[in-house]
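Engineer: sequence-free structure coming up:
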């Protein structure tokens, strides 16, 4: 789950009462608790759907306000957990960040751009930062690109090779 949570734009790992937690712009969206369960901040309709799917789940409320669900990790497969973590991120992230992420996801599936295949997390990071072409990549330094969550050494190498093939380089 950690990898999936941190693959979301601007997601950060921290602790919440000593437990690993994940947030976006200071708003928590998931916590791994001490009872081998995950706490997910979800909207009401998602909470009802998840509780119907996982009877061992628990509704999380504080002072009468619905926060989300607690699910035992043993009862949920990894792929479904990753999807729910992404749904929790979408619920807590600012609307503009979600819209930028959605556009990046749509663009990553579109043929025709001149960005090379660098993997979904790196492509999403570039699109979220407004970088949609090799020309825009060439305007950045390696340090600027590496600072984008999801852009690692392999993506930098592939981008550098694509730039060199087109007679350009990083700034």
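Structural biologist: Okay, I see it. For clarity, every value in this text was computed on a predicted model and none was experimentally measured.

Engineer: C-alpha only now, for contacts and for neighbours.
Structural biologist: Noted.

Engineer: which strands and helices lie in contact with the helix or strand harbouring residue 49?
Structural biologist: With the criterion set as DSSP states H and E, the secondary-structure element containing residue 49 is helix 44-53. In terms of contacts (3 or more C-alpha pairs under 8 Å, 6 or more residues apart in numbering; DSSP states H and E), helix 44-53 is packed against strand 58-62, strand 65-72.

Engineer: try this one next to it:
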């Protein structure tokens, strides 16, 4: 069972995502374009291209196409009926479908760089320790935190709010920062 908090964490981990309300429901947008929302009755609604929405319906029988008029514009499913991993993938797909092309391309490039070497850190950019793991590395790269110096400009709470960054990754980052004479920003 997935919660609104998990949806919020997945959505806000993506660059330039803002949380607000739309017709009284929690909604997430990127540069003014909505990509995910949760209705008062607990349905998550995701703006997806037609083919991805149809694939989501096939994979999640409790869900349905979200339409405007007769045109499919996305997918909706009870939040409680979808697991966290599937929700994360659908939120990302919705974000990529609504984000400006350059922003989406920069995130895809950052993620490719994060996955580019065996230790999880990019050989071309950044000095993040490999021990933090791939999910944390992707999350940091996606947030533009490609170097320890940039990481030092954030608080522990800000890092933990990124989907994929957990207590172990923060502990390793703090150790590595200390070894280089740096520290996380104080709250």
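Structural biologist: All right, it came through fine. Just so we're clear, the structure is a prediction, and the values are computed from it rather than from any experiment.

Engineer: let me see the TM-score of these two.
Structural biologist: Counting by TM-score structural alignment, normalised by the length of structure 1, the TM-score of this superposition works out to 0.74. Behind it: 165 aligned residues with a C-alpha RMSD of 3.2 Å.

Engineer: return the most buried member of the helices and strands packed on helix 44-53 of structure 1.
Structural biologist: When these are scored by mean count of other C-alpha atoms under 10 Å, the highest mean neighbour count falls to strand 65-72 (a mean of 19).

Engineer: mean per-residue distance, that strand to structure 2?
Structural biologist: For strand 65-72 of structure 1, the mean deviation from structure 2 after alignment is 1.7 Å (mean C-alpha distance after the TM-score superposition for structure 1).

Engineer: what number of residues lie near the residue nearest to residue 107 of structure 1 when sequence neighbours are not counted?
Structural biologist: Using C-alpha to C-alpha, 6 or more residues apart in numbering and skipping the chain neighbours, the partner closest in space to residue 107 of structure 1 is residue 127 (7.8 Å). When neighbours are counted by other C-alpha atoms under 10 Å, residue 127 of structure 1 registers 20.

Engineer: to which residue of structure 2 is residue 127 of structure 1 aligned?
Structural biologist: Taking TM-score structural alignment, residue 127 of structure 1 has residue 141 as its aligned residue in structure 2.

Engineer: host element of that match?
Structural biologist: helix 134-142.

Engineer: ok, then the element right after that helix?
Structural biologist: Following helix 134-142 of structure 2 in sequence order, the next helix or strand is helix 148-151 (DSSP H and E).

Engineer: who are the packing partners of whichever helix or strand comes after that next one?
Structural biologist: Elements were assigned by DSSP H and E; along the chain past helix 148-151 of structure 2, the next helix or strand is helix 156-160. Under the contact criterion of 3+ C-alpha pairs under 8 Å, 6+ apart, the helices and strands touching helix 156-160 of structure 2 comprise helix 167-179.

Engineer: before we move on, back to that, touching, the match of residue 127 of structure 1 and residue 112? I think so.
Structural biologist: No - taking C-alpha atoms under 8 Å as the definition, residue 141 of structure 2 is not a contact partner of residue 112, at 9.5 Å.
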